[in-house]
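*Asks:* Using only what follows, build the 3D model:
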Amino acid sequence: MGSMETPAEAAGGTVGKALHVLDMVAEKGRPVRFNDVLDGSPYPKATLYRLLQTLTTQGLLSYDEDRQTYAPGMRLVRLAHSAWRQSSLAPVARPFLDTLSSEVGETIHLAQIDRGQVLYVDKRNAAQPVEMFSQAGKIGPGYCTGVGKAMMAFLKPNEREQAVQNQSFYRHTEHTLTTSDALQAELGQIRVDGVAFDREEHEPGIICVAAPILSSNSRVIGALSITTTTQKYSLEGLDALRPVLLQTAQDIAQAAENWQFPSS
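*Replies:* Purely as a prediction, here's the structure:
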């Protein structure tokens, strides 16, 4: 364990460090003790303790004195609700997801992109849901998911380059793209086709077709996918759902114009 800072953490100063610690606690997915956070932390013990105390005082973390554990605080819950209403596509897209789910009978995902990673903001399960990684609120990789590739493909060139650089290229399955060159080539093809496919790249047996949700000035505001299994569909069969997928993505984009730019 050392005290080296990443450039982003250094640029963010104390606030950047505190947010990094907040991320470390949240990513554990359970209440954690001090030593749990200290393991893998880039900060000295005294610095980490001070940052945890500050976060707790500000209500961003809660501390259980009996168990001596830290967990995300209620202030975060309030902030999350506000962000969900103001920044998430989920509220405006909800009726369109319901309609699409009913029409195709498969799992629907709505996602947004954050520094090259996928944030799933809503999901509709099929009548017979299949267990899979994604769920609302979960973070997924961009390079091996349909929604991730659909969004990255339509980013501005400099933003796309940065998003590609942020990928881990871990091989999840034998179909996973594992180099930036392979990903860039596929993103180019997606820009031509208008849709992206997950060809069992993240989870064996899980495939999807995804479309970007673009604003009127072609800015990426999210992505939409129809997800199913290789037991039910081939990729060719899934491609037959392209028209209804693209229409729904366009409908969400049009509805989002007023949401993104309220009149008052």
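*Asks:* okay, CA-based contacts and neighbour counts for the rest of this
*Replies:* Fine.
*Asks:* And the strands in the stretch 1-150 of the chain, which stretches?
*Replies:* 61-64, 69-72, 107-114, 117-124, 139-140 (DSSP state E, counting those that start in this stretch).
*Asks:* Which among those is found nearest to Leu183?
*Replies:* Minimum separation from Leu183 across the strands of the stretch 1-150 of the chain (Cα to Cα) falls at strand 117-124, 14.1 Å.
*Asks:* And that closest one, what does it pack against?
*Replies:* Where contact means 3 or more Cα pairs under 8 Å, 6 or more residues apart in numbering; DSSP states H and E, strand 117-124 is packed against helix 90-104, strand 107-114, strand 139-140, helix 146-153.
*Asks:* I'd like these laid out as a markdown table, including mean neighbour count and distance to Gln250.
*Replies:* Listed next are the helices and strands packed on strand 117-124 as a markdown table, based on neighbours: other Cα atoms under 10 Å; distance: least, Cα to Cα, whole Å:
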| stretch | mean neighbour count | distance to Gln250 |
| --- | --- | --- |
| helix 90-104 | 16 | 10 |
| strand 107-114 | 24 | 13 |
| strand 139-140 | 20 | 24 |
| helix 146-153 | 31 | 14 |
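*Asks:* now for the strands of the stretch 1-150 of the chain, which one comes closest to Pro212?
*Replies:* Proximity to Pro212 (Cα to Cα) singles out strand 107-114 among these, at 9.4 Å.
*Asks:* so His175 makes contact with Asp198?
*Replies:* No - applying Cα atoms under 8 Å, one finds His175 not in contact with Asp198, separated by 9.2 Å.
*Asks:* Those two: who's more crowded?
*Replies:* Per other Cα atoms under 10 Å, whichever of His175 and Asp198 has more neighbours is Asp198, with 25 against 15.
*Asks:* any idea which element that one lies in?
*Replies:* In the assignment (DSSP states H and E), Asp198 maps to strand 196-199.
*Asks:* So for that strand, what gets flagged as buried?
*Replies:* Neighbour counts over strand 196-199 (16 or more other Cα atoms under 10 Å) mark Ala196, Phe197, Asp198, Arg199 as buried.
*Asks:* one more to put side by side:
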Amino acid sequence: MNTETDSSPGLRLMELVDLLTRHAQPMALPEVVALTGWPKPTVHRMLAQLEQGGWLVREPDGRRYAMATRLLRMAEAALSNSAQQGVRHAVLRQLVAEVGESCNLTALSGAEVVYLDRVESAFPLRLELRPGMRVPAHCSASGKLFLAWMGARQRRTVLDGLVLTRYTANTLTLRESLEAELEAIRRDGHAVDAEEFVEGLVCVAVPVFAPGQRTVRCALALQAPAARMALAQARLQLPRLEAAAQALARTLG
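*Replies:* Below you'll find the predicted structure:
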């Protein structure tokens, strides 16, 4: 950013919020100053204003600023509202028509996955999850995908505060086991839910990257009853999921 700008103080704050959300990781004052090129006292004052307003929160080290729940909820609402209309929803509908099972678009909110959009299959046997609903990160394909693509420091912070609640016999409740799976997800490029959250339900998820970056903005997932589509069969749909994820990435701008 330029050190000189005609932006009003309110627009300056929005520009700062935009920068922090695009970098998707906690940042210290010197890092923000270096990225904006703005005077240190100005940046310090703006960060303090955003923290006081509940938009940012300090990390435990007291130095770095992270997105607070208020800012995360606003981002979720913006994504959800746009996802309900237009191109993104059309991509989901087309994907469901191709694979024959329910598909969804999700984002990470703290240690939970929030549904931004979802298209159900035509079958009567299905689990209906509406936009806005949340599921745990450690036992959902999308959640594990987000965890796997975090930076090491951010992932460690999230895992330190994560309660690995058991939902089924397949839920990963040992941190060592979860971390080993996260490494495999990063290597393989996709994640699965092998009946870990709901017994009898399987899921495969792929990342939706920010354009021109390797930052995961959303996750795209296929979800199906294991009785109708075994996990091995769901994995065969990965090429279709990845193609749809690329189409969705182009809509993020």
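*Asks:* Of all the strands of the stretch 1-150 of structure 1, which one comes closest to Leu51 of structure 1?
*Replies:* strand 61-64 (10.5 Å).
*Asks:* In structure 2, what residue corresponds to Ala249 of structure 1?
*Replies:* Ala249 of structure 1 maps onto Ala245 of structure 2 when the alignment is built from TM-score structural alignment.
*Asks:* For the stretch 101-250 of structure 1, which segments count as helices?
*Replies:* 146-153, 157-165, 180-193, 235-239, 242-260 (DSSP state H, counting those that start in this stretch).
*Asks:* Contact partners for Ile190 of structure 1?
*Replies:* Lys149, Ala150, Ala153, Ala196 (Cα atoms under 8 Å, 6 or more residues apart in numbering).
*Asks:* go with 6 Å
*Replies:* Shown in contact with Ile190 of structure 1 (Cα atoms under 6 Å, 6 or more residues apart in numbering): Ala196.
*Asks:* and Leu47 of structure 2, helix, strand or coil?
*Replies:* helix (DSSP: H, G, I helix; E, B strand; the rest coil).
*Asks:* What does it correspond to in structure 1?
*Replies:* Under the alignment (TM-score structural alignment), Leu47 of structure 2 pairs with no residue of structure 1.
*Asks:* any idea how far Leu47 of structure 2 lies from Leu29 of structure 2?
*Replies:* Applying Cα to Cα, to the nearest Å, the value for Leu47 of structure 2 to Leu29 of structure 2 is 8 Å.
*Asks:* Would you mind telling me which of these two has more residues around it?
*Replies:* Neighbour count, other Cα under 10 Å: between Leu47 of structure 2 and Leu29, Leu47 has more, with 22 against 15.
*Asks:* if we can go back for a sec, highest mean neighbour count out of the helices of the stretch 101-250 of structure 1?
*Replies:* Using mean count of other Cα atoms under 10 Å, the stretch among those with the largest mean neighbour count is helix 146-153, at a mean of 31.
*Asks:* Just tell me the aligned range of that helix in structure 2.
*Replies:* Under TM-score structural alignment, the match for helix 146-153 of structure 1 in structure 2 covers residues 141-148.
*Asks:* how much does the matching stretch stray from structure 1?
*Replies:* Once the two are superposed, stretch 141-148 of structure 2 sits an average of 1.1 Å from its aligned residues in structure 1 (mean Cα distance after the TM-score superposition for structure 1).
*Asks:* how about the equivalent of Thr178 of structure 1 over in structure 2, what does it touch?
*Replies:* Residue pairing (TM-score structural alignment): Thr178 of structure 1 is matched to Thr173 of structure 2. By Cα under 6 Å, 6+ apart, the contact list for Thr173 of structure 2 reads Leu164.
*Asks:* 10 Å instead, please
*Replies:* The neighbourhood of Thr173 of structure 2, defined by Cα atoms under 10 Å, 6 or more residues apart in numbering, consists of His138, Cys139, Val163, Leu164, Thr165, Arg166, Tyr167.
*Asks:* Need the max-distance pair from the residues you listed.
*Replies:* For the contacts of Thr173 of structure 2, the maximum inter-member distance is 11.8 Å, found between Val163 and Tyr167 (Cα to Cα).
*Asks:* For these two, work out which one has more neighbours and name it.
*Replies:* Set side by side, Val163 of structure 2 and Tyr167 show more neighbours around Tyr167, with 16 against 13, by other Cα under 10 Å.
*Asks:* The more buried one and Leu20 of structure 2: what is the separation?
*Replies:* Distance check for Tyr167 of structure 2 against Leu20 of structure 2: by Cα to Cα, it reads 34 Å.
*Asks:* coming back round to it: what's the spacing between the match of Thr178 of structure 1 and His138 of structure 2?
*Replies:* 8 Å.
*Asks:* residues shared between the contacts of these two?
*Replies:* Going by Cα under 10 Å, 6+ apart, residues that sit against Thr173 of structure 2 and also against His138 are Val163, Leu164, Thr165, Arg166.
*Asks:* For these, pick the one with the most neighbours.
*Replies:* Ranked by neighbour count (other Cα under 10 Å), the shared contacts of Thr173 and His138 of structure 2 have Leu164 at the top, with 17 neighbours.
*Asks:* residues contacting that one?
*Replies:* Pro136, Ala137, His138, Cys139, Thr171, Leu172, Thr173, Leu174, Arg175, Leu178.
*Asks:* So which of these is the closest to Gln223 of structure 2?
*Replies:* Cys139 (13.5 Å).
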